[in-house]
Structures are given as structure tokens and as C-alpha cells.
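Trainee: All I have is the shape, not the residue letters:
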């Protein structure tokens, strides 16, 4: 993830800066496609092969450009501090709807708002980085990213099951077997992020979304910290207070163990109906996080009590998961004794929550105070932002699955001596985490495409380590859409 979006979040004058607790709303959709994953959350024995895509093959004249005019707004799903989350439907070249409908979560960010604060700009870049690079069954997928003079657009999968927060509110509390299912899927997502050197730092019920079958996906990566190795620490004050680890509150430096504290806080919330430490106001909540003793209800089993005590250790070095084995000791804890991790990561276990939506356009599992509103967009004040600043260069992105679909088009086979034509599975197209230097050296002229299993004729040098995924915000009405095509982004290989 090197390049224009690979930033360190530095503090001016060596001082940390407190971030607000603006709510972020993300939505995604279950794409119905699945492949086998190993216990580490990576695809099993995928063979990678290089397919060179030139500028002509990636963006030939007969391939449409994706931009705002490619989508019709369906509903407002939520609002955050930097914009709105919209349910958007993709239209074909003739502005007709697809059958079945192609629905996405559209996150729209105003450049002028983000550009006012260096840290907001850095967090936006970090989120864009992570959404592109991370692919996992329990992490939201990014399909497109493009920009206009005044706005940034992230087009993500839409998950009609809404936020885990909504279901937790309806249930009151989860039974332990139900909690263990969702905590297990969340744990696997966080474990995968950690293997990529990413700290999540914003785990809360609002950032856990459910797909159409009831499986979870993490979303909202604006507060993530990249390029963290074992033992590394960072000092940014961020997150949601009720789920924030003591070392973040103290600003004493923190590492990956903060995510395991947040997992414990979320587990406590699931099993009791409230976070473990909360006060009448922000100051009192922080004081409880730092000083209050953990209180456990008597109805919890010994296994649940034991795991909560180990995850909610105020000293991060004593916290379960803080060592070099990361998630492994948590997964082996007796609370998860009935969990088959291989089945869980491959979604072979039926989710406890059934998603009862009546149609593809049913948004009943999102907050009615938003969905009842008419989506609209305020005008962009271009006087406070100059396009010449170029701070968002390289934002454009098209998902590998989209490019893999392009690779099956006839015009590609006509361009090179690749005969007989080999078949590829678009859903298994993923980026390899060893390609960073290759991208820098080759100006993004090639992608790694996973071939079908057991093909038997892959090159011996083909890499086998695969990284695999993806939040949504700031609406626009149909009058705000640019129909000239001049501001839209073509489906080209991302520029780093």
C-alpha cells in the first residue's frame, strides 16, 4: 500500500490531537460468491498468475467510464460528520436498471471539509488504502472509487442486514452461543487486519454490518493505523470512548492489543446490554476505563467471565492476544470451544440472526430517521478548495473483480498471443501483498489474477500469498450529477 496514500499520521509539535466521535455509517451487500478459506482467513492454495493489462486493454474505447452519472440514488442510509451514506443503484450505458438490480453503498466525502484538517485528509487516505488492499469474507468490499472537483466517492458493497447495533437493540442481549458466533467472525476479520500490519481501532456495534444471510462485515476504516509490526506503538487519540482501550485514553502509546480490548468491550455489550465502562459524560467514562473495577453479572458462564477478564486487562501486556501469537490464544479459549474456525471463515455455519427483508430495495433495517428523508446534496463551495492542490491524486480505483471481468472480454484475447484462452474466476481475483515494489516499478501495468484450482500449468514462480477487501458518506440529488463525463474516473488500474 505504498505510494500517495501511504501516510504516517504525525502530530504537530509532537502533541496528540483528540478526534471527535462522529458516527460513520457503512453499508455493503453480500455478493453471493464464496471460495474456500483456510484457518488463517486466506484462500486455500490459490495459484497466482500474472496477466498484463496495458492502458489500451484496461480502458479501451468500448468500455464505459464509471462516475456519478452511472448511479441513481435510492435512499439515504445515514449521516456522519463528513457526509452521508446513500443506497445507490448502478445503471447501464443507456441509464436503464439492471436485472437483478446492482445496489451499492455510496460514500461521498466533500474535499473542502476533509482538506481543512491534515489529519482528516490522512485518515481518508488510510481508509482508501485499506479498502483497496484488504480482501476477506468478513470485511466490506470496495468496488469503485472516483472523484469530481469537489467530492470523493467510494462505492462499496451494500449489506441489507444493517448494523449489528440495530439487532443488539432489538434483542436487548445476546445469548452466549449467539454472541460467540458473531464475536468469532469479528475476531477473524481483526486477525486478518493484524497480519497485514493494520490496527482497526474503531470496533463498535455500529461498525459491524450484516449481509443478507446474517454474516458480519467490518466497515469504517478511517481510524485504522497502517504498517504496524509486533511491538510497534502509535499515539493517536481516536476511537469511540466506550470501546476505547486504557492505553489510548492515557495516550501512552498503543499497539494491536487495543483491538482485543475493544473485542472484550463489545462482548460485554452483547452479553449485558451495555459497555463495561460508561459514565454520565465523556470525562466520567474515561475515568471508569482507567480506574473502575470490572463488574461481571452472575448469570455469565465461567467461560464468558474468564474471557472477559482476560480481554479487559487494563495493562495491555497482560491482555489476551497481546503477545506474538495475536488472536491464537483467544481462539483457543474455552468460550470458543464449540467453534469450528474452518467452517466459520468459510461461512458454513448458519447465522443466528435471520435477515427479513422483503426486496432488494428494503431498507427497513436502517434508521428510519434517515431512510424517510429525501436524499439531497448541498452545493460544493469551491472557493475553499483548489483542485490544483492535488492532495487526492491516485484516489481512482476499480476492484480487481471488475478488471477480471474485463479480462474475459474478446478484445483482450485479440491483443496478445494468449491462446488457447484460459478461464478465470472473477471472484478469486485478488492482489498479492508482495506486489508493492512491482507496482512502483511498472506503473501499474499488471495485476495478479488467481487461476482456477488444480489447473496444473501455473508458472513455478507464481506467488501463493494472497491478501484479500473494504464504509459509505455525503449525498447528492440527480441534479447534482455530472453528465459531461469530464469529471468521472475511467476504470483504470489504481495509480500509486
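Mentor: Now that the structure is in, tell me what you want to look at. The shown structure was predicted, so the numbers you read here are calculated from the model rather than taken from an experiment.
Trainee: going forward, measure contacts between C-alpha atoms and count neighbours the same way
Mentor: Will do.
Trainee: show me the biggest helix of the chain in terms of residues.
Mentor: Among the segments of the chain that qualify as a helix by DSSP state H, the longest is helix 176-195.
Trainee: What residues of that one count as buried?
Mentor: In terms of neighbour count (16 or more other Cα atoms under 10 Å), helix 176-195 has its buried residues at 176, 179-194.
Trainee: how about the strands in this structure?
Mentor: 48-52, 71-80, 83-90, 103-110, 142-147, 151-157, 208-210, 216-218, 397-398, 446-450 (DSSP state E).
Trainee: Switch those strands over to a markdown table; also include distance to residue 298.
Mentor: Listed next are those as a markdown table, based on distance: least, Cα to Cα, whole Å:
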| stretch | distance to residue 298 |
| --- | --- |
| strand 48-52 | 52 |
| strand 71-80 | 37 |
| strand 83-90 | 41 |
| strand 103-110 | 42 |
| strand 142-147 | 43 |
| strand 151-157 | 41 |
| strand 208-210 | 28 |
| strand 216-218 | 29 |
| strand 397-398 | 51 |
| strand 446-450 | 51 |
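Trainee: now, of those strands, which is deepest in the fold?
Mentor: Among the strands of the chain, the stretch with the highest mean neighbour count (mean count of other Cα atoms under 10 Å) is strand 216-218, at a mean of 30.
Trainee: tell me what the longest helix of the chain is packed against?
Mentor: Taking 3 or more Cα pairs under 8 Å, 6 or more residues apart in numbering; DSSP states H and E as contact, the helices and strands that helix 176-195 lies on are strand 216-218, helix 257-272, helix 341-345.
Trainee: Residues contacting it, please?
Mentor: With Cα atoms under 8 Å, 6 or more residues apart in numbering as the test, helix 176-195 has contacts from 40-41, 134, 136-139, 199-200, 215-218, 256, 259, 263, 267, 270-271, 304, 326-327, 331, 335-336, 339, 341, 344-345, 351-352.
Trainee: Please repeat the previous calculation with a cut-off of 7 Å.
Mentor: With Cα atoms under 7 Å, 6 or more residues apart in numbering as the test, helix 176-195 has contacts from 41, 138-139, 199, 216, 267, 270-271, 327, 336, 344, 352.
Trainee: Give me the buried subset of these.
Mentor: The buried subset of these - by 16+ other Cα under 10 Å - is 41, 138-139, 199, 216, 267, 270-271, 327, 336, 344.
Trainee: Nearest to residue 380 among those residues?
Mentor: The nearest member of the buried ones among the contacts of helix 176-195 to residue 380, counting by Cα to Cα, is residue 139 at 31.4 Å.
Trainee: how near is the closest one to residue 167?
Mentor: Applying Cα to Cα, to the nearest Å, the value for residue 139 to residue 167 is 19 Å.
Trainee: Could you do residue 194 as well?
Mentor: Distance from residue 194 to residue 167, by Cα to Cα: 27 Å.
Trainee: Who are the contact partners of residue 270?
Mentor: Contacts for residue 270 (Cα under 7 Å, 6+ apart) come out as 168, 173-174, 179.
Trainee: here's the one I want to compare it with:
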């Protein structure tokens, strides 16, 4: 039987939140396997990597003075008053991540001192790449996800624009991503892997219930919130209006997480998300990818034909779950049926999970991030100009009309 995840966790480990950069070891291994990722023009969008260089050893939990953690981070969603639609209402802090189209900043809403993450996109690059449709699609999906108020999906607080940039004001998740955690802690014990996998299962359940397939589930898109729970982020490659039984042939995702049917350009279902979950679970426990190769062609052949190597140290339940999720034939894959997540939740690996209790977030997480001193980097006026340089040529009024209707604020 697998370890009991909650009773064995007397108190969560507290780790400082990550800084900017790409972690080494596991992070480098992941980078090397992901460099060949591809996507179709239909789904091209600004994706960002938020990872870390190094992490100190566990430290004392911070009290944050008179500001509660929830007030500081807005962990339960946006404040009562709607977020503003101007960058002038925020203090920008350190860069959390970078992508082709812009950067992600830690930010503080001046009126309430609430921390958030602001993703900036350069209009000129979006226009040049003909990505306007994709940006609006991501915004639409984030609005739908936010309206669900689900505890394992990231929230969108607001979107607004300036003459040269688009801005997504997002929930800030100070614990970093799973890549960051693995780089710091090494392979997870089954109890810890079970905890995080349960978070992902519940998040995917809500996405699929809302007819959304993620299509880019990976370590970097799974981030830890202020309370230590995992949330699914980055819906740049997601597809909405995707019901049970629907199919797509769009090639998109990250190579080492791709299901065989995507690689073979077959019509695929939302079962591709369950395959990606199997890869994530394998990496958490084994500290390596289930399919490895020197180049993309060899990697794809391995995904098509090889059985992932498992050690006898793993429980039978963990081995069974991994193999059921990494089933080559999607019709036989765990989660493929209309029952979807219910089928996955019923697996013996999760026998000790009380799903209702888990959904209410009443369990002790494996660790909590240290959020002390987060506001310091947002109160430096010189930070506000970082990465927000104007384009070489002004954007025409006709081009500006393409972004009409982008502004939004959560109720």
C-alpha cells in the first residue's frame, strides 16, 4: 500500500520562494528535453518559464507583521474592489519569468498592498506573429477558469492594455513550480507525490468539466500557492469548447510530455492530459523522465514503443497508476472514459485520499513557501521601467483596434 500522505506530515516544510532563472540538474534535464517542443499556428501563444537558480535550506516561517498572508497575496481571489486597468496602480518588482513576447513581474496593487503576478505582452510581437486570436483565447479560458473559483486552478484578476503592451494580472504563487521543488528536494516520496498528484487530478477534473483540455501539463505549469497546495497554470495551449468525445489534430505541447497520438498526428481526446499527468507523476517519483533519448526522433520512438522503467521500491499501486496513465492506446488509458477524473480518483493509489476533504484544502501540505520580504522588491520606483521599452515604430490606430475588448476585471 502507498504511504498515507497526510497523517505522516506533522508540519509543512517552509522554503523561500524562488528567484529568477533556470534551475540546474533537473531543470537543465527538462530544458534539454523541451527545446524541440512544437505547436501549430492555431495555438501559438506567449508561454513563460518561471523557475529558479537555487534555494536555501528550509527556514523559519515568516509572520509578515500586521499583513496576513491572505491579504498580502490575495490567496482567496481578487479583493472586493475590482482591479484597476492601468499599470500606474501597481508597483512592479522582480522579474519572475520571461518569454518570447514579454515578461512576468511580481507586482503590488498600491491601494490594497495585494501582491500579484503581471504578465506583459508586447503588442508589436503579437501582431507580427499573428497571435491576436490566441491571446484572446487564453484570456477567455482564464476568465472561465477564474469564474469557477476552483482551489487548484490559478486565478485571473484583470487584463488591461497600454499603447504598446497587454497586461494579465494574475494570482501570485510564491512556492514556485514542481521543477523548482524537485531541483531542491530530489525525488519525492510516494506520500508527497500523491498529495501533488491529487491536486492535479482535481484541477484537471474542473477543466474537463468546463470542456477545457490543457494540452501542456508539465512541471513548469504546476505551481505552489501560499498555503502549499498545487495549482495548474498557463492556458496558452489550452482549447475550450472541447467536450467528451471531441477530437483535435493540432500538434502542440512539450515533447517529453506528448502522448503518442499527438506525435503520430492522430485525432486525440482530452486523454492527452492524463498521459501528461503520468509523465509528471513518474518524474516526481523517479527523478527522471519515463522516455529519454539523444534527439527528438529517438524520443518520439521511445514514447511510441518503450515501457517506462519502474523500480521494485515503488508500491504496486504507484506502478499500476503510472502504467495505466502511460498507456499507449488512449482508449485504454485511465481517465479516457466519460467518467474521466472519477475513474482516476478511484484508483487504489489514492485509496487513503478523502477527496471532499482534499477539495476543501483541509489537509497538511508537504511544505509552505516563506513569503517574508516579498513586498520589498515591489517598492523600488526604478523597477517600473524594466522590460517595458516602446517598439521601434508606433503601433497604428488600425492595429490598436485589433485589441478592442481586451480589458477585463474580475468581479
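Mentor: Alright, I've got the coordinates. Just so you know, these numbers come straight off a predicted model, no measurement behind them.
Trainee: ok, back up a step: adding distance to residue 406 of structure 1, write the helices and strands packed on helix 176-195 of structure 1 out as JSON lines.
Mentor: Output for those, formatted as JSON lines (distance: least, Cα to Cα, whole Å):
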{"stretch": "strand 216-218", "distance to residue 406 of structure 1": "27"}
{"stretch": "helix 257-272", "distance to residue 406 of structure 1": "38"}
{"stretch": "helix 341-345", "distance to residue 406 of structure 1": "29"}
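Trainee: With respect to residue 49 of structure 1, which of these lies nearest?
Mentor: Nearest of those (Cα to Cα): helix 341-345, 24.7 Å.
Trainee: Relative to structure 2, which residues correspond to that closest one?
Mentor: Taken onto structure 2 by TM-score structural alignment, helix 341-345 of structure 1 occupies residues 355-359 there.
Trainee: Check which residues of that stretch are buried.
Mentor: 358-359.
Trainee: In space, what's closest to the most centrally placed residue in structure 2 - neighbours in sequence excluded?
Mentor: Compute the mean C-alpha point of structure 2, and by Cα atoms, centre = their mean the closest residue is residue 221, 2.4 Å away. Among residues not flanking residue 221 of structure 2 along the chain, residue 233 sits closest, at 5.1 Å (Cα to Cα, 6 or more residues apart in numbering).
Trainee: again, but for residue 113 of structure 2
Mentor: residue 72 (6.5 Å).
Trainee: Report the separation between the one you found and residue 147 of structure 2.
Mentor: 21 Å.
Trainee: Tell me which of those two has more neighbours.
Mentor: Shown here are residue 72 of structure 2 and residue 147; by other Cα atoms under 10 Å, residue 72 has more neighbours (22 against 13).
Trainee: all helices in the stretch 201-350 of structure 2, in order from the N-terminus.
Mentor: Under the criterion DSSP state H, counting those that start in this stretch, the stretch 201-350 of structure 2 contains helices at 260-263, 271-286, 296-305, 316-325, 341-345.
Trainee: just so I know, which of these lies nearest residue 87 of structure 2?
Mentor: Closest to residue 87 of structure 2 of these is helix 271-286 (Cα to Cα; 35.2 Å).
Trainee: Report the mean distance between the closest one and its aligned residues in structure 1.
Mentor: By mean Cα distance after the TM-score superposition for structure 1, the fitted helix 271-286 of structure 2 averages 0.3 Å away from its aligned residues in structure 1.
Trainee: matching residues in structure 1 for that helix?
Mentor: Counting by TM-score structural alignment, helix 271-286 of structure 2 corresponds to residues 257-272.
Trainee: quick one: buried residues of the matching stretch?
Mentor: Buried residues in stretch 257-272 of structure 1, counted by 16+ other Cα under 10 Å: 257-272.
Trainee: Can you find the partner of the residue nearest to the centre of structure 2 in structure 1?
Mentor: Aligned counterpart of residue 221 of structure 2 in structure 1: residue 207 (TM-score structural alignment).
Trainee: returning to what we had before: off-centre distance for the match of helix 341-345 of structure 1?
Mentor: Distance of stretch 355-359 of structure 2 from the chain centroid (Cα atoms, centre = their mean, to the nearest Å) equals 21 Å.
Trainee: Quick check: it compared with structure 1, mean distance?
Mentor: Mean for stretch 355-359 of structure 2 is 0.7 Å (mean Cα distance after the TM-score superposition for structure 1).
Trainee: on that earlier part again, just tell me which of the helices of the stretch 201-350 of structure 2 ends up closest to residue 376 of structure 2.
Mentor: helix 271-286 (32.9 Å).
Trainee: can you name the two of the buried residues of stretch 257-272 of structure 1 that are farthest apart?
Mentor: Greatest spatial distance in the buried residues of stretch 257-272 of structure 1: 257 and 272, 22.7 Å, computed using Cα to Cα.
Trainee: Trace residue 100 of structure 2 over to structure 1, please.
Mentor: Per TM-score structural alignment, residue 100 of structure 2 is aligned with residue 81.
Trainee: nope, residue 87 of structure 2 is what I meant
Mentor: Match for residue 87 of structure 2 (TM-score structural alignment): residue 68.
Trainee: residues near that match, how many?
Mentor: By other Cα under 10 Å, 25 other residues sit near residue 68 of structure 1.
Trainee: same check, this time on residue 182 of structure 2
Mentor: Per other Cα under 10 Å, the neighbour tally for residue 182 of structure 2 reads 20.
Trainee: Quick check: the gap between the residue in structure 1 that it lines up against and residue 139 of structure 1.
Mentor: Matched by TM-score structural alignment, residue 182 of structure 2 corresponds to residue 168 in structure 1. As defined by Cα to Cα, residue 168 of structure 1 lies at a distance of 20 Å from residue 139 of structure 1.
Trainee: Equivalent analysis for residue 128 of structure 1, please.
Mentor: According to Cα to Cα, residue 128 of structure 1 stands 14 Å off from residue 139 of structure 1.
Trainee: Then residue 114 of structure 1?
Mentor: Taken as Cα to Cα, the span from residue 114 of structure 1 to residue 139 of structure 1 is 24 Å.
Trainee: now residue 328 of structure 2, nearest residue through space, not along the chain?
Mentor: residue 260 (6.4 Å).
Trainee: if I pick the one you found, what's in contact with it?
Mentor: 303-304, 328.
Trainee: try 10 Å this time
Mentor: Shown in contact with residue 260 of structure 2 (Cα atoms under 10 Å, 6 or more residues apart in numbering): 266, 268, 272, 275, 300-305, 326-330.
Trainee: Please pull up the equivalent of it in structure 1.
Mentor: Using TM-score structural alignment, residue 260 of structure 2 sits opposite residue 246 in structure 1.
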